[in-house]
Structures are given as C-alpha cells and as structure tokens.
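Peer 1: Sequence first, then the predicted structure:
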Amino acid sequence: MQDRADLTRQASFALGGIGESIPPVAAAFLTEQPMIIVGGTDAAGRIWSSQLVGDPGFLRVPDPRTLLVDALPLAEDPLAEVLAGPATVGMIAIEPTSRRRMRINGRSTPTTGGLRVDLDQVISNCPKYIQKREFRFLSDSGSAPAPGGTRHVTRGTALTPAQQRTLRATDTFFVASSDESGNTDASHRGGNPGFVQVLSPSVLRWPDYLGNAMFLTLGNLELHPAAGLLVPGWDTGSTLHLTGAARTLWDADETARVPGAQRLVEFTVTGVVEIADAVPLRWSAPNYSRFNPPVS
C-alpha cells in the first residue's frame, strides 16, 4: 500500500513510531483517560469495534508490557462474548480535550471486572482530524453501567434512515481491522460533518486523508477486508456498531471530487448493533480540527 501511494520513504520513518512497550509518559496519559476504543473478532469472523469507559484511573500500566482495564462491555455489546475469553485486540486511547491519541495492540484475557492486555505493539499517532471535546459523567461515580444492564438495542443487517442521518452528521468514527493472521488494530477517522458519505443503506464511503503513512488500517484491509466501525454518540452516550467489509478505491477521478482525499475507502455493511444510553460518558460540542478538509 505504501509503494502504491508512493510514500515508501516517508513510511519507513513513520514505522519507527511502533514499539513494544509503553513509555512512562504514555502510561501517565492512559491513567488520565475516561475511555478506550477496542476492536476484536467474534466467533463468526466478524470484526466489531466498541468502547470501554470509567473514571480516569480505570486504565493502569503495572509494567511497560501490560495494560489493565477495569471495565467490561455491556452484555448487549457485540464484543461482550469476545472479551469474555482470550482475544486478540486492537485498542486506541484518544483524548479529544488535547487531541492526543495512542494505539495499543495485543492479547487480552478477562480478569475480575475487567481485562489484562499483554502488549505486542504500542503506536504513537499525530493529532490531525481530532475534534476537541470536554467530557463529563452523568453519575457521581462516573462508572460505566454494570454489564448485563438493560438497554434499548436495535439490530439489523442494513442502516435505518435514522442511522444514515447519524453517519452523515458524524465528525468522528473508529475502525477496527486485522491482518490475515488475526492481529487486530483500531484506528481513528475524523473530518467535518459530511465526510462520511452514505451511498445506500448498506454502503458507506469516506476519504482517506493525508496521515502518517503507516497504512496500518489500509494494509490490513488489503490482506483481510473485514472491518468494524464504532460511531459514538458524543452527546447521548449511545453506540452505533457496524460490521462488514472495506476496500480501498484508487480511482483518481472519483478521489479528485472529494476535497483533501488521497484515496477513498468503501465499506459494505453486513451487521448493525445500536445501543441507546450505552455509557454515562458525555462530551461537549466539538471544536473542529484545523486540519479537516472542507466537505463539498
């Protein structure tokens, strides 16, 4: 993918940002976060993306090769069964307040009320396309709802009209992918509202903007098209989970019609899970990134 994009030299430098352990400054960053995104693969081979939340401090780093997460997904969450046993996971911690983020990939095992993740990769990322937001919890404790709590859940194989409107209005989503061996990664995608195009109830398209040239997500999709998307309800606490397959479009004419696009990614939806009031975490209205290209 790097060769095809003619970015091999830049990519070689960028790949130096991939390590195997968490440095002290990153460990401190993790302890300050109220949320982490996680991606994994279910028993049917479908990839899903979700979020785990808790009071800052619910993420802990007892040693540079281990992450402890004091939270589990709701029973209704598509990753609940996956994370109930050993799993290969991709994770991204993102701090919209400061536009910082880091990715953590490894192998998780369940603990009492949470997860232990033995790390394979720790990846630094740039702050581009992150919308600035401030967080608050609805409850005094700030804790996530207990697993098994009752929530209104909508399931389907295509997007409802309301879900299509949500996607057209979103400025952020997360995408989980894996290589052909199941090594999983989670990544962030951001832009001005409208950067996600809804072509039909089962087909989405978004621009791939100029980034760090690692091509971790697009490289995975080239080898293994399965992917999972998470669209957080920043002001409602809802979660919209999509699973399906994605491919990179290199059509120069199509790409030229989308401001800022280096190439396009098309995603075919095969499964949808929407959970209302999934988490008690709420975020302020966004301050859009100055790097966001305009949306035509």
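Peer 2: Structure's in. What do you need? Numbers count the residues shown, from 1 in each chain.
Peer 1: C-alpha only now, for contacts and for neighbours.
Peer 2: Noted.
Peer 1: check contacts around the residue nearest to Leu167 when sequence neighbours are not counted.
Peer 2: In space, and not counting its chain neighbours, Leu167 is closest to Val196: 6.5 Å by C-alpha to C-alpha, 6 or more residues apart in numbering. Val196 makes contacts with 167-168, 170, 204-207, as judged by C-alpha atoms under 8 Å, 6 or more residues apart in numbering.
Peer 1: For the nearest residue to Thr172 once chain neighbours are set aside, give its distance to Thr109.
Peer 2: Closest residue to Thr172 in three dimensions, ignoring its sequence neighbours and counting by C-alpha to C-alpha, 6+ apart: Gly190, at 4.4 Å. Between Gly190 and Thr109 the distance is 30 Å, computed by C-alpha to C-alpha, to the nearest Å.
Peer 1: ok, structure two:
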Amino acid sequence: MWVLLMMKYHRGEIEVQEKACLREEASRVSKIVRENIVDVAARFIEKQVMLIIGLQDDNGLVWTSVVYERPGFVKVVDSQTISVRALPQPSDPIFAGLKTGNTIGILAIEFETRKRMRVNGIITKVHGTGFTVDTREVYSNCPKFIQSRTFLGFQTMKRQEPKLATHLDKDQKEMIREADTFFIATHHLEHGADASHRGGLPGFVHIADPQTLLIKDYPGNHMFNTLGNLVENKQTGLLFLDFEAGNLLQINGESTVHWEGTERFIHLNVKQIRNVIGGFPLEWEFGSYSSFNPLL
C-alpha cells in the first residue's frame, strides 16, 4: 500500500514555481510523492548497479557522489527502510558526511530504460560496509533528458590519487564540455538533502571561466526541488561521470538562480574540485540521446 504524503513545498520552491507561472501545476504533481516504497519501486531499486547520493557535510558544504556494486547491493528492508552495502572512498567528501541523523538524497537511475527514482531520507545507521536510510520522500521522475546507455560491466582500473583544486583545468573543462549528463545535490535546512539528474546535448553546461558554470534549467516536473533549495541555500554539489573512460569529477560551489522571463539559469561559482582518474570503474555503452534534449 502506498502511504500518501503529498509534498509540502517550502518557501524557496514556491518562489520559483510562482516566477515560472507553474504554481498550480506544482500543486497537482506533489501528489506523486510518497513516504514509502511499494513492491515495483523496490524491485527497481534493488536491481541497480549504482546510486547517486548527495548530502551536506559537517562544514555545511554540499557534495554529490556515487556508490556502486553488483546488483543486490541495495536492499529494501521494509516499506520505509533501504540498506546500502557500499561506501564511497574514504577520501571522498561524502564519506565523512555519512553519519547517523544526517539527511541524504538518493537517485536510482536506469539509463537503458530511462527510468529514475528519487529517495530522500535520514541516515539511521552507518557501518563498515554501508549504511541504512529511513525514507521520507519517494517518487519517480519522467524520462526527459536521460540519454540511453547499456551497462557493460565493471572495469579493472588503476585508481589514481584524487586531484584537488579550486579552478577547472583544461582536461576538466573538456570533460564538462563533452558531458551529456551530470548530477546535482542541494540541501534545505528543514527539508534536508536532495539529489537529481540533469541531461542535455554535449555543451549544455556552459563554462564561462575556470570558476563559473552556467546551466539552463530545462522543463521538468514543475516542483523545482533543486532550484527551490538553491534559493534558500546556495551550496551545490555537482558530479560528472565519464561513462567510457571511468573518471569522476566532483564540484562543490555556490549557485544563484537567474531569470530571463520565465526561463531559469543556474550560475555556479566553483569553490572546490575533486577529480579522480579511474574513480568510476563502471563501463557503459552509449545508445541514443533523449528526444527531449533542446538544440543548443
């Protein structure tokens, strides 16, 4: 049985909804949000090979990362409890934020079928091989802007030491320019952490300079969870994954939402960068771009 929650929007989300002239639509779509996981959702989550996770660390910085393992590493223990048997690397800034009582945003995404599900909750237990989450918000998103990919398997890769920086270098800028997918985490003081997907044609993330990224917000579910959080808290975590070469790029920064009429843009000021060559040993074969991707 589904437990109806109906998302209660906070001030930032309402502000963006009103500026976008989509307040009524947002009110209607809030009914898709539940606090528990039904069987079909549980089966979807449990067959995944990776989860995108986002949270705020003890310093108030928001980061996004990925955990992965063979299918079955995620278990739905009961209708409101998820057990994850995987952890990020100890050097990953997400690792220190995995603490009991902290909120976490989780995104399960299946590129081949263009399906995705978001789970926001509270970490209830952390142990040597994983963590447990008590769910608070569970809902599916539409397939828009998801590029199809087929999972080929795990690669044997030599993970290099993380490269830390405050400015994007030439290789990092090239990785961003070629990206058709990235993930974004935000955090709200009362509503907690959230992790989401963004997709488009390569080049949809514009690099203004080595410390500034400009990203147009494409039409989505009208709830504006990400942008609403950014109105209240500028802290932002981005994650770029190289699905062929197996590299990982994490960016922490501060974002503001800019408007041109009813269109929205995220302006991100880069603060910290963590780049790991060989940090994502999952190999994927590209299929096709989403038909929803706007032309650049």
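Peer 2: Yep, that arrived. Owing to the predicted nature of the structure, the values given are computational and were not obtained by experimental measurement.
Peer 1: In the first structure, which residues correspond to stretch 62-74 of the second structure?
Peer 2: Using TM-score structural alignment, the residues of the first structure aligned to stretch 62-74 of the second structure are 47-59.
Peer 1: measure that stretch end to end?
Peer 2: Counting by C-alpha to C-alpha, the terminal residues of stretch 47-59 of the first structure are separated by 23 Å.
Peer 1: hmm, back to that, show me what the residue nearest to Leu167 of the first structure lines up with in the second structure.
Peer 2: Match for Val196 of the first structure (TM-score structural alignment): Val205.
Peer 1: again with Ile18 of the first structure
Peer 2: Using TM-score structural alignment, Ile18 of the first structure lines up with Val33 in the second structure.
Peer 1: Any figure for the gap between that match and Arg114 of the second structure?
Peer 2: Counting by C-alpha to C-alpha, the gap from Val33 of the second structure to Arg114 of the second structure is 19 Å.
Peer 1: Can you report how many residues lie near His127 of the second structure?
Peer 2: Using other C-alpha atoms under 10 Å, His127 of the second structure has 12 neighbouring residues.
Peer 1: before we move on, the earlier item: ok, so of the contacts of Val196 of the first structure, who is nearest Thr268 of the first structure?
Peer 2: Leu204 (6.5 Å; C-alpha to C-alpha).
Peer 1: ok, the closest one touching Leu264?
Peer 2: No: applying C-alpha atoms under 8 Å as the test, Leu204 of the first structure and Leu264 come out as separate, 10.4 Å apart.
Peer 1: follow-up on the earlier one: please identify which of Val33 and Arg114 of the second structure sits among more neighbours.
Peer 2: Neighbours were counted for Val33 of the second structure and for Arg114 using other C-alpha under 10 Å; Val33 has more, 21 against 17.
Peer 1: how long is stretch 152-164 of the second structure end to end?
Peer 2: 30 Å.
Peer 1: Quick check: buried residues in that stretch?
Peer 2: Within stretch 152-164 of the second structure, the residues scored as buried using 16 or more other C-alpha atoms under 10 Å are 154, 162.
Peer 1: Ok, stretch 238-257 of the first structure next?
Peer 2: By neighbour count with 16+ other C-alpha under 10 Å, stretch 238-257 of the first structure contains the buried residues 238-249, 255.
Peer 1: Now tabulate the residues you listed in TSV and tack on distance to Leu216 of the first structure and secondary structure.
Peer 2: As requested, those are exported to TSV (distance: C-alpha to C-alpha, whole Å; DSSP: H, G, I helix; E, B strand; the rest coil):
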residue	distance to Leu216 of the first structure	secondary structure
Ser238	28	coil
Thr239	24	strand
Leu240	23	strand
His241	21	strand
Leu242	20	strand
Thr243	18	strand
Gly244	18	strand
Ala245	16	strand
Ala246	14	strand
Arg247	13	strand
Thr248	13	strand
Leu249	16	strand
Thr255	20	helix
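Peer 1: on that earlier part again, just the buried residues of the match of stretch 62-74 of the second structure, please?
Peer 2: For stretch 47-59 of the first structure, by 16+ other C-alpha under 10 Å, it's 47-59.
Peer 1: Same question for stretch 179-197 of the first structure.
Peer 2: 179, 182-197.
Peer 1: what about the helices in the stretch 1-150 of the first structure?
Peer 2: 8-14, 24-31, 80-83 (DSSP state H, counting those that start in this stretch).
Peer 1: And the strands in the stretch 1-150 of the second structure, which stretches?
Peer 2: Using DSSP state E, counting those that start in this stretch, the strands of the stretch 1-150 of the second structure run over 50-56, 62-68, 74-78, 81-84, 103-110, 115-127, 130-141, 148-154.
Peer 1: which part of the first structure lines up with the fifth one?
Peer 2: To tie it back to what came earlier, the one meant is strand 103-110 of the second structure. Mapping strand 103-110 of the second structure onto the first structure (TM-score structural alignment) gives residues 88-95.
Peer 1: Measure the mean distance from the matching stretch to the second structure post-superposition.
Peer 2: Average distance, stretch 88-95 of the first structure versus aligned residues of the second structure after superposition (mean C-alpha distance after the TM-score superposition for the first structure): 0.6 Å.
Peer 1: Any buried residues in that stretch, and which?
Peer 2: So for stretch 88-95 of the first structure, counting by 16+ other C-alpha under 10 Å, buried means 88-95.
Peer 1: between those residues, which is closest to Asp140 of the first structure?
Peer 2: The closest of those to Asp140 of the first structure turns out to be Glu95 (C-alpha to C-alpha; 21.1 Å).
Peer 1: Show the contacting residues for the residue nearest to that closest one when sequence neighbours are not counted.
Peer 2: Closest residue to Glu95 of the first structure apart from its sequence neighbours, by C-alpha to C-alpha, 6+ apart: Arg101 at 6.0 Å. Residues in contact with Arg101 of the first structure (C-alpha under 8 Å, 6+ apart) are 92-95, 124-127.
Peer 1: in the second structure, which of those remain in contact?
Peer 2: Checked against the second structure using both residues aligned by TM-score structural alignment, their matches' C-alpha atoms under 8 Å, these keep these contacts: 92-95, 124-127.
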